[in-house]
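J.: Sequence and predicted structure, then a few things I'm wondering about:
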Amino acid sequence: MDDRDLPNGQALYAEQCASCHGANLEGQPDWQTPDDNGILPAPPHDETGHTWHHDNQLLFEYTLLGGEAALAVRGVDGFASGMPGFGDTLTDDDIWDILAYIRSTWPDEIQRLQAGRNLPHE
């Protein structure tokens, strides 16, 4: 799994992400049902969620900038997201390590499918 520091990614995931996305990457209950403000609960990052449906760059931007800002960069305006940006908390390398850790937990077939969503340089 690429040249990332998976133990660092796992430790940072536990510290920064697990409170919302679950210690076992299981996400919050009813993650596909928006709350009264139109915000979806934190999705799972295991193979049951949709994280693997996205390319690495979007996942990086989503983590760095937060959900609304990351989607706005891609031309999707007005999307209500509860995902904050971690650009002031985590380094770029930390974010890439977390994402590599998450990918490392997926079954081989899911890893293969997600890898196909990325440009060759990612």
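T.: Yep, that arrived. Residues are numbered from 1 along each chain as shown.

J.: going forward, measure contacts between C-alpha atoms and count neighbours the same way
T.: Noted.

J.: quick one: buried residues of the longest helix seen in the chain?
T.: If you go by DSSP state H, the chain has its longest helix at helix 92-104. Across helix 92-104, burial judged by 16 or more other C-alpha atoms under 10 Å covers 94-104.

J.: What helices and strands are in contact with that helix?
T.: Packed against helix 92-104 by the contact rule (3 or more C-alpha pairs under 8 Å, 6 or more residues apart in numbering; DSSP states H and E) you find helix 6-12, helix 56-65.

J.: Report the angle between that helix and helix 56-65.
T.: Angle, helix 92-104 to helix 56-65, by axes from the mean of the first three to the mean of the last three C-alpha atoms, to 10 degrees: 130 degrees.

J.: Next up, a structure to set beside the first:
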Amino acid sequence: MSKKRFILGAVGVLVAGAAALLYYGGRDAGPAFIDPADHMLVVTGKAIYANNCAACHGEALQGQPNWRQRLPNGRLPAPPHDKTGHTWHHPDAMLFDMVKNGLVPGKTAPPGYESDMPAYAGILTDEEIVAVLAYIKSDWPPKVLQAQKEVTLQRRQ
């Protein structure tokens, strides 16, 4: 390997590391793994979900029809939060941030992305957001929940 390639590679690694530090180091790590085995948390979350989320994401977490196809306004319909969606691909801290702050382009959404997802800061407390996420996760099969737990715990290290 030439010296120039080595230096360029090292600079690339440093830039990627600095970007990760800025994103993850400059903010609260968010909640630890939100455990859907906490029955009271799930019951509380189900009621909050019904009042605040079900109108868009569905009473049974099914999301809106054709949720992967853009609407005439260019936005995407609300995705499902059951195992058929992509919610379980994200760590708990990111899910919490999306609910609390909405989808923020360049942070929790691609740059320039527009969404109908409102920010719930000032509407729901942090504890209520955690309860909603526990309820959503309580519907996932064990394999899906385990995969999401691993993603969550990896991001906290």
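T.: Received the coordinates, thanks. What you see is a predicted model; the values in this text were computed from it and never measured.

J.: Got a TM-score for the pair?
T.: Here the TM-score for the pair of chains, by TM-score structural alignment, normalised by the length of the first structure, is 0.89; 120 aligned residues with a C-alpha RMSD of 2.0 Å.

J.: just the buried residues of helix 92-104 of the first structure now: which is nearest residue 28 of the first structure?
T.: Checking the buried residues of helix 92-104 of the first structure against residue 28 of the first structure with C-alpha to C-alpha, the nearest one is residue 102 at 16.2 Å.

J.: Matching that closest one against the second structure, which residue comes up?
T.: If you follow residue 102 of the first structure across to the second structure using TM-score structural alignment, you land on residue 136.

J.: Quick check: closest non-adjacent residue to its match.
T.: Ranked by C-alpha to C-alpha, 6 or more residues apart in numbering and with sequence neighbours excluded, the top spatial neighbour of residue 136 of the second structure is residue 81, at 6.5 Å.

J.: quick revisit: average offset between the following helix or strand past the longest helix of the first structure and the second structure?
T.: Once helix 92-104 of the first structure ends, the next helix or strand along the chain (criterion: DSSP states H and E) is helix 108-115. By mean C-alpha distance after the TM-score superposition for the first structure, the fitted helix 108-115 of the first structure averages 0.5 Å away from its aligned residues in the second structure.

J.: now helix 108-115 of the first structure: how far from the chain's centre is it?
T.: When distances are taken as C-alpha atoms, centre = their mean, to the nearest Å, helix 108-115 of the first structure is centred 15 Å away from the chain's centroid.
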